[in-house]
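Colleague: missing the sequence, but the structure's below:
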């Protein structure tokens, strides 16, 4: 356990470079699935590693030792090392838990406020009278459809075909429940600082998913590419910033627009080898982290049996 327990805390730093290459090198749906699995898996392994670090130091206290029926110290490390290490790990766990709970509560409150604001509109489309071009998908509550929010300035900036492409893009976000993937990666990032770098590739991959879903819906990839480009140019020309969006919203203008347009037009060179290499690297990180966490858990269990005066089972 001495060495294995640290591996899940270090592996996320190795996953970040591979994640940056994944979104362009793999089909977007596969990239999204792999990024979500990697983020959540590495976060859970890291939290388990912190919990394992708490136990040896905690058993140095008589009350905890008696509760575990220990007849000898669980850790060979001196109390001056084991106890502060356990306290630091416990503080990190408590901080992660508090941050996650606070974030979830804040997002729910923000989402309900946004739902009340647009709840008076009929149908899926909410048109806001605003001089700044903007458009985004606002997910609905469980069991209800979401809303597509678009400003009057954005509608004026696009021709009818481009408007339909923009709406198809946002419908794809709602149909795919893409906000759930975003929330999963963001919560994972709260549990380990290195996982924050996966939020950018995840946002880009989700936009690519919506772009690819919108293309067959309107029947022309060039129209979707033109709609995204014109919408981005209109927003940039307007200057300033649009009214604040709910953080759960998924906007058509998110991510690097030139890369998205190039992918739609087929101008981005395919990189299957890079995609396979990046996917293999992320899967390797996940497997190594999970294996190390399980190995550390098994070692801790054996140590507890020894400390209880029992022979560890093999």
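Modeller: That came through fine. Here the structure is a predicted model, which is why all the values come from computation and not from measurement.

Colleague: when you work out contacts or count neighbours from here on, use the C-alpha atoms and nothing else.
Modeller: Will do.

Colleague: what helix or strand is residue 182 located in?
Modeller: Per DSSP states H and E, residue 182 falls inside helix 178-191.

Colleague: with residue 149 instead?
Modeller: Under the criterion DSSP H and E, the helix or strand holding residue 149 is strand 147-151.

Colleague: again, but for residue 73
Modeller: Under DSSP H and E, no helix or strand contains residue 73.

Colleague: before we move on, what about the one 10 residues further on?
Modeller: Assigned by DSSP H and E, residue 83 falls within helix 79-118.

Colleague: same for that helix, what does it pack against?
Modeller: If contacts are counted by 3 or more CA pairs under 8 Å, 6 or more residues apart in numbering; DSSP states H and E, helix 79-118 sits against helix 28-58, helix 178-191.

Colleague: and the helix holding residue 182, what other elements does it pack with?
Modeller: Against helix 178-191 (3+ CA pairs under 8 Å, 6+ apart) you get helix 28-58, helix 79-118, helix 199-218.

Colleague: so which of the ones you listed is nearest residue 281?
Modeller: helix 28-58 (10.4 Å; CA to CA).

Colleague: what angle sits between the closest one and helix 178-191?
Modeller: Relative orientation of helix 28-58 versus helix 178-191 (axes from the mean of the first three to the mean of the last three CA atoms, to 10 degrees): 30 degrees.

Colleague: list the buried residues of helix 28-58.
Modeller: Within helix 28-58, the residues that count as buried by 16 or more other CA atoms under 10 Å are 28, 31-32, 34-58.

Colleague: adding another structure so you can compare the two:
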């Protein structure tokens, strides 16, 4: 356990560094799914490893050991986790759980706000055009979701570019991209090392919508022009708290749209899958070792309790006058 329990931390750090780079080498849709799965697995591994370290150190406290009926000495010999490591792990885990709850409440409020906005928007169709000179275009998740476009944005684009913009926002709603964002925000709240995955995920979602818009319109250059013009028109304006066509790194998105469609590559997926498999296997191994360790400590405590009980007086050999040895109990017979 002493080695395997730390492997999820190493895997998390490696994915935080390599994850965004690997995601850019994949088509955006599988990249989004890969990042979401990686975030969930590594966040669970992170929390599980912290919990095992915290519990192993807490189990060495004499009062806790007395309640659990296991031997502290045997536990320390099997897995000597320093108390400072155990209490530090407990503190980090507690802070992460509190941060996760706060992020969960924030995400729930955002979804409630989005649904209320959808209900208050004019019209009953998917598209809602608002009378605003500020260039705005974004998708609001709901049941169903709505696409919000201002008249100021429509005046900035041509007919083909308007079609590309609407196809982009429809792709956000059809793919339920807000759920991917929720996963990344919650896992990053639990484990701050996963924030690079959340940033890369937002870019991948915009690329996913760009590619679907390009397939719908049939011209990648039209989508690139629509993205560029929308970003230039809304430069310096307050960004809406929703999925918008101007989100992500716009220059990289335009460059990708002007290039051929991304090719399917299996190496990044295989590499990420191997890392996640190592994380899950090491955590399962650490949990199994911890269970066996506690069983051994309980058996050691039971054996120590048996050794402390009074024993019968052993029978000792004595020599008699005729030279024969008799097995007698401690008293000499005349």
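Modeller: Received it, and whenever you're ready, just let me know what you need. These numbers were taken from a predicted model, which means no experiment stands behind them.

Colleague: picking that back up, can you tell me what sits against the helix holding residue 182 of structure 1?
Modeller: Helix 178-191 of structure 1 is contacted by residues 32, 35-36, 39-40, 43, 46-47, 96, 99-100, 139, 173, 195-196, 198-199, 202-203, 206, 248-250 when judged by CA atoms under 8 Å, 6 or more residues apart in numbering.

Colleague: the most centrally placed residue in structure 1 and residue 179 of structure 1, how far apart?
Modeller: Centroid check for structure 1 by CA atoms, centre = their mean gives residue 185 as the closest residue, at 1.2 Å. Going from residue 185 of structure 1 to residue 179 of structure 1 by CA to CA, to the nearest Å gives 10 Å.

Colleague: one more: residue 73 of structure 1?
Modeller: For residue 73 of structure 1, the distance to residue 179 of structure 1 equals 47 Å [CA to CA].

Colleague: also residue 18 of structure 1?
Modeller: From residue 18 of structure 1 over to residue 179 of structure 1 the distance is 23 Å, taken as CA to CA.

Colleague: likewise residue 84 of structure 1?
Modeller: Counting by CA to CA, the gap from residue 84 of structure 1 to residue 179 of structure 1 is 39 Å.

Colleague: again, but for residue 55 of structure 1
Modeller: For residue 55 of structure 1 relative to residue 179 of structure 1 (CA to CA), the value is 36 Å.

Colleague: and if you look at residue 290 of structure 1?
Modeller: 26 Å.

Colleague: check residue 65 of structure 1 too.
Modeller: 45 Å.

Colleague: returning to what we had before: for the helices and strands packed on helix 79-118 of structure 1, which one sits closest to residue 5 of structure 1?
Modeller: helix 28-58 (5.4 Å).

Colleague: so which elements touch the closest one?
Modeller: Here helix 28-58 of structure 1 touches helix 7-10, helix 12-25, helix 79-118, helix 178-191, helix 199-218, helix 272-307, going by 3+ CA pairs under 8 Å, 6+ apart.

Colleague: SS state for residue 254 of structure 1?
Modeller: Per DSSP: H, G, I helix; E, B strand; the rest coil, the secondary structure class of residue 254 of structure 1 is coil.

Colleague: number of residues surrounding the equivalent of it over in structure 2?
Modeller: Alignment note: residue 254 of structure 1 maps to residue 247 in structure 2; criterion TM-score structural alignment. When neighbours are defined as other CA atoms under 10 Å, residue 247 of structure 2 has 19 of them.

Colleague: show the contacting residues for residue 247 of structure 2.
Modeller: Residue 247 of structure 2 neighbours (CA under 8 Å, 6+ apart): 202-203, 206.

Colleague: state the distance from it to residue 12 of structure 2.
Modeller: Taken as CA to CA, the span from residue 247 of structure 2 to residue 12 of structure 2 is 26 Å.

Colleague: report how many residues lie close to the closest residue in space to residue 40 of structure 1 that isn't next to it in sequence.
Modeller: With CA to CA, 6 or more residues apart in numbering as the criterion, residue 40 of structure 1 has its nearest non-adjacent residue at 5.5 Å, and that residue is residue 188. If you count neighbours by other CA under 10 Å, residue 188 of structure 1 ends up with 27.

Colleague: tell me the buried residues in the helix holding residue 83 of structure 1?
Modeller: If you call a residue buried by 16+ other CA under 10 Å, then helix 79-118 of structure 1 has these buried ones: 79, 82-83, 85-87, 89-90, 92-93, 96, 100, 103, 107, 111, 114-115, 118.

Colleague: cool, and stretch 193-203 of structure 1?
Modeller: By neighbour count on 16+ other CA under 10 Å, the buried set for stretch 193-203 of structure 1 is 194-199, 201-203.

Colleague: was I right to think residue 304 of structure 1 contacts residue 72?
Modeller: No - the criterion here is CA atoms under 8 Å, and residue 304 of structure 1 misses it with residue 72 at 9.4 Å.

Colleague: these two - which one has more neighbours?
Modeller: Per other CA under 10 Å, whichever of residue 304 of structure 1 and residue 72 has more neighbours is residue 304, with 25 against 15.

Colleague: ok, now which ones touch the aligned partner of the more buried one in structure 2?
Modeller: Using TM-score structural alignment, the equivalent of residue 304 of structure 1 in structure 2 is residue 294. When the contact criterion is CA under 8 Å, 6+ apart, the partners of residue 294 of structure 2 are 70, 75.

Colleague: tell me how far residue 294 of structure 2 lies from residue 50 of structure 2.
Modeller: Between residue 294 of structure 2 and residue 50 of structure 2 the distance is 17 Å, computed by CA to CA.
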